[in-house]
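Chemist: Quick one, fold the following:
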Amino acid sequence: MSIKTSGLHHVTAIGGDPQRNADFYLRTLGLRLVKTTVNFDDPGTYHLYYGDQSGRPGTLMTFFPWKDAPSGRLGTGQATTTSFSVPESSIGWWKQHLGQAGVEASQVTNRDDEDVLTFRDPDGLQLALVAHPQGDPRDPWDTALVPAEHAVRGLHSVTLSVSREDATAGMLGDLGLDFAAQDGNRFRFTAGDGGPGALVDVLVTPDAPQGLVARGTVHHVAWRAPDEPTQASWRAELVDRGVNVTSILDRQYFRSIYFREPGGTLLEVATDEPGFAIDEPLLELGRALKLPPWLEPDREQIQAVLPRLDLPSENDMAGTDRA
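Modeler: Down below sits the predicted model:
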């Protein structure tokens, strides 16, 4: 087996009102909007990418926000919780911060020696903040509302809900993940060196309803490939194993292939290259609507359809200066 992903690349979900989405992820969660673009397959809606200062793989949460999208339903066959990594000493700060922002959060629980705080975004997407006891060395985005000492370091893990675990576990093994631990009906798998950003939990809930992917649910989970030749090799290997994989698609900031794991969740393998600074400077990430070359001729029509999006100062590197 040659496939060996190093961890999560991004998680993509379906949101509602784009302005409300941006305000929550920029101001409440303290992430940076690193790219404002459109859904390349449906350019009548935004595709918003949130992450750290430069949008490194493993820090990214992205959204297709449709203002009038119907609500989804959590259940089997989908990723039901997206977890972010925060410093071990910051869970109490986050509990207070979320409360001040009007976000109802759970009591802090401990699972696998990690403190966990769960809550939902304005569209009902299930999220968690997790403090890993060994820490997380990734540098955070620093804002006045969420200072660096407490800020999100990046993705921690995703939870896949399935009716049975064997086939899903097999697919995760095909991607190079290793079984790490079991806690009741929760099975943990690790990629690469393990730790935050390289974890997936498989939650077995045979009596749960089938999930419905719509507003407030995850659309797909993406895993990292270092470059295009590696991705092409992995795709060929998956095809040889009988997996129904898409062709390699140009997503401008990375290349992608998509397929479903046997439990039903849509997975992606995305390249680390070329990144988000290929069409705008680091200082200006996310400020302007960026379109791929094949959609640029339609810019006027696309902009006429998209709702206005005003970014708060927390997305401006100059606006993070609290001196």
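
Chemist: When you work out contacts or count neighbours from here on, use the C-alpha atoms and nothing else.
Modeler: Noted.

Chemist: ok but residue 147 is inside a strand, no?
Modeler: No. Residue 147: not assigned to a strand; according to DSSP: H, G, I helix; E, B strand; the rest coil it is coil.

Chemist: Might you report the residue contacts of it?
Modeler: Contacts for residue 147 (CA atoms under 8 Å, 6 or more residues apart in numbering) come out as none.

Chemist: all helices of the stretch 201-323 of the chain, in order?
Modeler: 228-240, 299-305 (DSSP state H, counting those that start in this stretch).

Chemist: Which strands and helices lie in contact with the longest one?
Modeler: Same thing as helix 228-240. Packing contacts for helix 228-240, counted by 3 or more CA pairs under 8 Å, 6 or more residues apart in numbering; DSSP states H and E, involve strand 266-271.

Chemist: Contacts for the strand it packs on next, please.
Modeler: With CA under 8 Å, 6+ apart, strand 266-271 has contacts from 9, 78, 219-228, 231, 254-261.

Chemist: what does stretch 11-25 give?
Modeler: Residues from elsewhere that reach stretch 11-25 (CA under 8 Å, 6+ apart): 31-33, 46, 50, 60-69, 82, 121-123, 213-222, 307-312.

Chemist: this one next, for a side-by-side:
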Amino acid sequence: MTSGLHHITAITRKIQANVDFYCGFLGLRLVKRTGGFEDAAQLHLFYGDAVASPGSLVSFLAWEDGSPGRVGHGAASEIAFAIRPQAFGFWLTRALQSGIGTEGPAMEFGEPVLRLKDPDGIIVKLVGTEAVKGGTPWNARGIETDDAIIALRGATLLSEHTTETTGFLARHGGFVPVETAGSITRMISQSGQILDIRDATGFWPAAPGTGAIDHVALRLPDVAAVDAEVASLASEGIDAVNVHDRKYFYSLYVREPAGGLIELATDDGQGFSIDEPLEVLGTTLFIPDHFRLRREDIVPMLPQFGLPGEPRILYRDLPFVYRIHETDAPDGSTLMLLHGTGGNEASLLPLGRKIRPAATLIGLRGRATEEGVARFFRRFGPLEFDQADIRAEADAFAAFVEQAVEAYGLAAQETAYLGYSNGANLLAAAMLLHPGLVRRAVLIRPVPVLDPWPETDLRGSDILILAGSEDPYHARSVRLADGLQALGAKVTLEDVDAGHELSGEDTLRAAAFLR
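Modeler: Reported below is the predicted structural model:
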């Protein structure tokens, strides 16, 4: 067994930009795409060399529109990749042509270093060195083998307790301190990979979030070695460890003395080729088995992206946070989805995919968050609504629809709308305030929220209202149906054997209506 790094994991805000940088610009191979092992609805991508060698891997969890993280002590601050020293000219030119800012080259520990920033602001260093035992470079478009990234060179860890941190990494990771320059102690492994431990005393602590490095994983030979570390750590009084079978490797997580999250991961077995042939590695989305989730319930919730040269969704800046989910064989129709209280732009995508299997789905996120969860407009109590906010958000929704139609070439006559609870209420309000905007809609568990109602001509609107027979707001759903019908809308009111919650019957009835 050769000690060294196994992988480094960070968090990205926008997955397409992340793929474009790590695959398109750096030329790494996407070697695995999965749902997250802690949260299946969180996309997790691994990049590496041509054969997904341990020690070549960086991975990213997608927190789309998540809160930004903060670099500080108790976490890593930089990711370093090894390139051949003679490749520096190529990378300087490539960065200039790609519009990516650079810092350097500069000499660090006798090695030339070029600093870049990825789309989330994470510092990425290209280090000219022959010291790393390299893997098999991926033959990326526009990058010759001699210029390609060789392997992970290492990471920089910020610590307020550098002596304790270096001791921990030496005992449990096989890294050896070799040199100190200023505030940085360099540790090296048998693979030639390094960890630079920077004294960050007095600096602020790290905070998790997008644009932050979550953890650094070190290599151990096998499962027995990982299990042995549990006992070894316990002998040091460290019992707070989490052991996991990640399918592609077995590992434990532990906090080093300065608070940094360290993973100890196995270097044996088939790795990422266990469920995917090497020649097509990284092309199939896998959902971790332990969630026991149906694929159709989770895949629509994961953000989509395209590899370099593949079609991709170019997101436009529109009034709401939103998510688009496309099928491989779209039929030209669109279904726009508005969640209930506490949901987000992905919440109704699985429902939408069952209702309209071939439609392009667009899920919106409500912008009112005064209650700590996303809603489409403010309320003062269970049935007390902010009338000014309803009107403002209905106007914003109308602007979103108009701009989305133009930006994505949507066929207005082939666009339907579905809202649940609070989202259904905004849809109904938008129909009243902007007649003609929404012609075909499914409203699940809605209530009337506008006061007073405008005198609106809703002729030409076709609406299905699904009321829960046990819903305490059932009578209000009926009142809304009567009011919309009185204004000329064609309204179909159906009772579903449910309360206010969604049910399987809602899916069947909505699908039949929209067919």
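
Chemist: What would you report as the TM-score here?
Modeler: The TM-score (TM-score structural alignment, normalised by the length of structure 1) is 0.91; 308 aligned residues with a CA RMSD of 1.7 Å.

Chemist: follow-up on the earlier one: narrow the contacts of stretch 11-25 of structure 1 to just the buried residues.
Modeler: The neighbour-count test (16 or more other CA atoms under 10 Å) marks 31-33, 46, 50, 60-67, 82, 121-123, 213-222, 309, 311 as buried among these.

Chemist: before we move on, the earlier item: deepest in the core, which of the helices of the stretch 201-323 of structure 1 is it.
Modeler: Mean neighbour count (mean count of other CA atoms under 10 Å) peaks for helix 228-240 among these, with a mean of 16.

Chemist: equivalent range in structure 2 for that one?
Modeler: Mapping helix 228-240 of structure 1 onto structure 2 (TM-score structural alignment) gives residues 223-235.

Chemist: ok, average deviation of that stretch from structure 1?
Modeler: Mean deviation of stretch 223-235 of structure 2 relative to structure 1 after superposition (mean CA distance after the TM-score superposition for structure 1): 1.5 Å.

Chemist: what's next to that stretch, contact-wise?
Modeler: With contacts defined as CA under 8 Å, 6+ apart, stretch 223-235 of structure 2 is touched by 172, 220, 239, 241, 250, 251, 252, 264, 265, 266.

Chemist: among these, who's most crowded?
Modeler: residue 265 (29 neighbours; other CA atoms under 10 Å).

Chemist: Which residues are in contact with the residue most central in space within structure 2?
Modeler: Geometric centre of structure 2, nearest residue: residue 62, 1.9 Å, by CA atoms, centre = their mean. Residues in contact with residue 62 of structure 2 (CA under 8 Å, 6+ apart) are 11, 12, 13, 14, 15, 42, 43, 44.

Chemist: Mind doing that once more with 6 Å?
Modeler: Counting by CA atoms under 6 Å, 6 or more residues apart in numbering, residue 62 of structure 2 touches 11, 12, 13, 43.

Chemist: quick check, nearest of those residues to residue 284 of structure 2?
Modeler: When these are ranked by distance to residue 284 of structure 2 (CA to CA), residue 43 comes first, at 12.5 Å.

Chemist: And that closest one? What does it align with in structure 1?
Modeler: Using TM-score structural alignment, residue 43 of structure 2 pairs with residue 46 in structure 1.

Chemist: roughly how far apart are that match and residue 291 of structure 1?
Modeler: Separation of residue 46 of structure 1 from residue 291 of structure 1 (CA to CA, to the nearest Å): 10 Å.

Chemist: Identify the contacts common to the two.
Modeler: Common neighbours of residue 46 of structure 1 and residue 291 (criterion: CA under 6 Å, 6+ apart): residue 37.

Chemist: The stretch 51-200 of structure 2: strands as residue ranges?
Modeler: Using DSSP state E, counting those that start in this stretch, the strands assigned to the stretch 51-200 of structure 2 run over residues 57-62, 75-83, 103-108, 111-117, 123-128, 151-159, 176-181, 184-188, 194-199.

Chemist: Could you dump those into TSV and include distance to residue 423 of structure 2?
Modeler: Shown next, in TSV, are the strands of the stretch 51-200 of structure 2 (distance: least, CA to CA, whole Å):
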stretch	distance to residue 423 of structure 2
strand 57-62	25
strand 75-83	39
strand 103-108	47
strand 111-117	38
strand 123-128	40
strand 151-159	44
strand 176-181	57
strand 184-188	53
strand 194-199	49
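
Chemist: Spatially nearest residue to the aligned residue in structure 2 for residue 259 of structure 1, not counting backbone neighbours?
Modeler: In the superposition onto structure 2, residue 259 of structure 1 corresponds to residue 254 when matched by TM-score structural alignment. Nearest non-adjacent residue to residue 254 of structure 2, counting by CA to CA, 6 or more residues apart in numbering: residue 241, 4.9 Å away.
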